[in-house]
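Trainee: Based on what follows, work out the 3D shape:
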Amino acid sequence: MLVYHNPLHQGHAPAHEFFRGERVPCFESPARADHVEASLRAWGCSLLAPDVDSTPVLRQVHSERYLKFLEGAWQQWLALAPGNASVQPFPSVWPVRTLRSDFESDNFIARLGLYSMDNGTPLASGTWAAVKAGADAAASAAARVAGGARAVFCCTRPPGHHAGPDFMGGYCFINNAAVATQALRNQGASRVAVLDVDYHHGNGTQSIFYHRGDVFFASIHGDPRTEYPFFLGHADETGEGEGSGCNLNLPLPAGTTAAVWFEALERACTRIAGFGADALVVSLGLDTYEGDPISRFALASADFCPMGARLAQLNLPTVLVLEGGYAAAELGINAVHVLDGFEQA
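Mentor: Reported below is the predicted structural model:
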């Protein structure tokens, strides 16, 4: 399988985050992609550097002012005070109900809150370069699929599916799956299906495409009544306007077994087949693994092979984009199992 990677991902390396009220080392670390790249090479893959500039597509899936903020955020932070290079900025106020979000404050932390859905998405000096290269990798993968490749894997971090039209969150800044989806549409696919198999609901992807009838979004994830991102991902969210009926959420309780999870996958695949898509984008989160430190499903490593096989049986040109998965040492093994299952099918 063709694989694009992100040669700049290590530049996004924040030192810590806040988890359950405690300051802890970041779960979303460079080691994640490093392990996947090592496993891919051992599997026999060559890793391709991005060869497509995603800039035009970024402006179709994210707002102009959000992109402008994100590109300049670290320099704005450095300009505030001496020593900020060694300090991670975190938002402390958000424009929730009744507060205005139609203008940018002059205060950097307020702007950071304006463009954040949580305080779990720390910035670092190389964040913009890393997320832009990741988007370029997603656009490159889409271009290969549009050009006739059966399937392409985009191995990148930070992940993207929590990033919405004008906000970051859940470790995500640019929505790589949305970039791949829009790139496929731009290059001739009349309809694209997006399947999100990450443990956490892809709220950003849903938000980007919720009113569109040319993109079908399906997500299998932890029930948002108890699991992040909490405020989106319920079964009654089915799309609006032209997108009515084009959104399928399959929330499952913590502790869900592989057998139950695969029943949900079958439901999602059946709906995707009925949508009549020309191409498929998979948000390949692997935090459904039983050993993941921040997720609570029970898939074993061996379960990821049949997952890949079922995705292949949809018989669609496919872009697979790496999302979550925080058992870093096992992440590469599990990713290769999905790809191997896909190839063997």
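
Trainee: make it CA atoms for all contacts and neighbour counts henceforth
Mentor: OK.

Trainee: Now residue 140: closest residue in space, sequence neighbours ignored.
Mentor: residue 52 (5.0 Å; CA to CA, 6 or more residues apart in numbering).

Trainee: Residue 135 is in contact with the one you found, correct?
Mentor: No. Contact criterion CA atoms under 8 Å: residue 52 and residue 135 do not qualify, at 9.2 Å.

Trainee: Which one of these two is surrounded by more residues?
Mentor: residue 135 (30 against 16; other CA atoms under 10 Å).

Trainee: The more buried one is in what secondary structure piece?
Mentor: helix 127-146 (DSSP states H and E).

Trainee: So the residue lying closest to residue 325 once chain neighbours are set aside versus residue 249, what's the distance?
Mentor: Nearest non-adjacent residue to residue 325, counting by CA to CA, 6+ apart: residue 287, 3.9 Å away. From residue 287 across to residue 249, the span is 17 Å (CA to CA, to the nearest Å).

Trainee: Proceed likewise with the subsequent sequence, for comparison:
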Amino acid sequence: MKAIVDDRQAKHDPKHFMANGVVLPNPEQPARVEALIRGARAAGCEFQAPTDHGLGPIAAVHSSEYLVFLKNIYTRWQRIDGAAAEVIPNIHPDRREASYPKSAVGQAGYHQADTSCPIAEHTFESAYWSAQTAMTGANLMLAGEQSVYALCRPPGHHAFSDLAGGFCFFNNAAIAARYLASQGKRPAILDVDVHHGNGTQGIFYGNDEVLTVSIHAAPERFYPFFWGHAHERGEGVGLGSNLNLPLPRGTGDDVYLQTLDKALERIQAYGCDVLIVALGLDAYENDPLKGLAVTTAGFKRIGAAIAALGLPMLLVQEGGYLSAELGDNLTHFLQGAEGQ
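Mentor: Next up is the predicted model:
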């Protein structure tokens, strides 16, 4: 399987986030890249660097207002007397239609959903090359590859069109999907991250150009809390083009695979001709942000079940945090996807 990664993705090195009112070390660390590279190579992947497709495909998903903010906010933040080294919001509007402030502090609150997406000197650069990694994978699919692994870091599925959140800045899977749709393909996104892909859902919620399906820990008491419930089906012309399959905390392999069957049935019914898998590995039973209890062997079964659809697959890396088994979990998923 061909794989894509860029060294510049490791420059984003967030230091902190807040959970339960406590400031903690940020788990979305650059070391994830090396662990995932090892795991992919163990499954036989051959890596190449991405091609630069420019801002166009990113701007097809993310607003120009948001792009200007993300590119400039770190420099602006440094001008604030006594400001922290990272851009972290401390105030948020109650709705997206609220007035847009000139203040860097106010704009941070408008464009950053939570405290887990701090912006530092190299965040824009790393997120840009993460998106280019997904775009390169999409073009390889158009060139006839059956499966491609895009090692995207920082991840993307919590990023809305104008809002960062949950360690995510550019929605890599959505960028690839919209591009593929513009090239005449009919894509579906299957999100297997332990957290609901709320940004992906939000981007496509009002249209039917992309089917969005997410299997995740039930959000009533788990991030992202406000999205990912089973009744969310899309709206307008997109009604019926979003499927959420929330699972109880601690769900293991067998129930997960049964739920995956429902997801794959919907994907088949959509008639898609290319599948984007938002590949979170944090459903693992010992992941630091654990919510489900998928085993290492379970990831191989999941990969095999998805591949059995026979669709060309672009695997876009999402979550999966540092543990001794992170690389091995990726190896098993890719082996399953390749029928090994």
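
Trainee: Next one: the alignment partner in the second structure of the residue nearest to residue 325 of the first structure from residue 193 of the second structure, what distance?
Mentor: The pairwise alignment with the second structure assigns residue 287 of the first structure to residue 282, based on TM-score structural alignment. As for residue 282 of the second structure, its distance to residue 193 of the second structure is 6 Å (criterion: CA to CA).

Trainee: where do the contact lists of those two overlap?
Mentor: residue 319 (CA atoms under 8 Å, 6 or more residues apart in numbering).

Trainee: rewinding a little: compute the inter-axis angle for whichever helix or strand comes after the helix holding residue 135 of the first structure and helix 127-146.
Mentor: Later in the chain than helix 127-146 of the first structure, the nearest helix or strand by DSSP H and E is strand 151-155. On the basis of axes from the mean of the first three to the mean of the last three CA atoms, to 10 degrees, strand 151-155 of the first structure is oriented at 170 degrees to helix 127-146.

Trainee: compared with the second structure, how much does strand 151-155 of the first structure deviate?
Mentor: Aligned to the second structure and superposed, strand 151-155 of the first structure gives a mean residue distance of 0.6 Å (mean CA distance after the TM-score superposition for the first structure).

Trainee: Over in the second structure, find the residue span the following helix or strand past that strand aligns onto.
Mentor: Moving toward the C-terminus from strand 151-155 of the first structure, the next helix or strand (DSSP H and E) is helix 176-186. Aligned using TM-score structural alignment, helix 176-186 of the first structure spans residues 172-182 in the second structure.

Trainee: with the first structure superposed, average distance for the matching stretch?
Mentor: With mean CA distance after the TM-score superposition for the first structure, stretch 172-182 of the second structure averages 1.0 Å from its match.

Trainee: So the residue nearest to residue 140 of the first structure: helix, strand or coil?
Mentor: coil (DSSP: H, G, I helix; E, B strand; the rest coil).

Trainee: how about it, what does it touch?
Mentor: Here residue 52 of the first structure is in contact with 136-137, 139-140, 143 (CA under 8 Å, 6+ apart).

Trainee: related to what we said a few turns ago, who has more neighbours out of residue 287 and residue 249 of the first structure?
Mentor: residue 287 (27 against 24).

Trainee: doesn't residue 328 make contact with that one?
Mentor: No. Counting by CA under 8 Å, residue 287 of the first structure sits too far from residue 328 to count as a contact (9.9 Å).

Trainee: Okay, helices next: where are they in the stretch 201-340 of the second structure?
Mentor: Here the stretch 201-340 of the second structure has its helices, by DSSP state H, counting those that start in this stretch, at 253-270, 296-307, 326-337.

Trainee: The first structure: matching residues for the last one?
Mentor: The alignment of helix 326-337 of the second structure onto the first structure (TM-score structural alignment) covers residues 331-342.

Trainee: how much does that stretch stray from the second structure?
Mentor: Counting by mean CA distance after the TM-score superposition for the first structure, stretch 331-342 of the first structure comes out at 1.0 Å.

Trainee: Just give me how far that stretch sits from the chain centre.
Mentor: With CA atoms, centre = their mean, to the nearest Å as the basis, stretch 331-342 of the first structure stands 17 Å off its chain's centre.

Trainee: and if you look at stretch 218-238 of the second structure?
Mentor: Offset of stretch 218-238 of the second structure from its chain centre (CA atoms, centre = their mean): 16 Å.

Trainee: In the first structure, point out the residues matching it.
Mentor: Using TM-score structural alignment, stretch 218-238 of the second structure pairs with 223-243 in the first structure.
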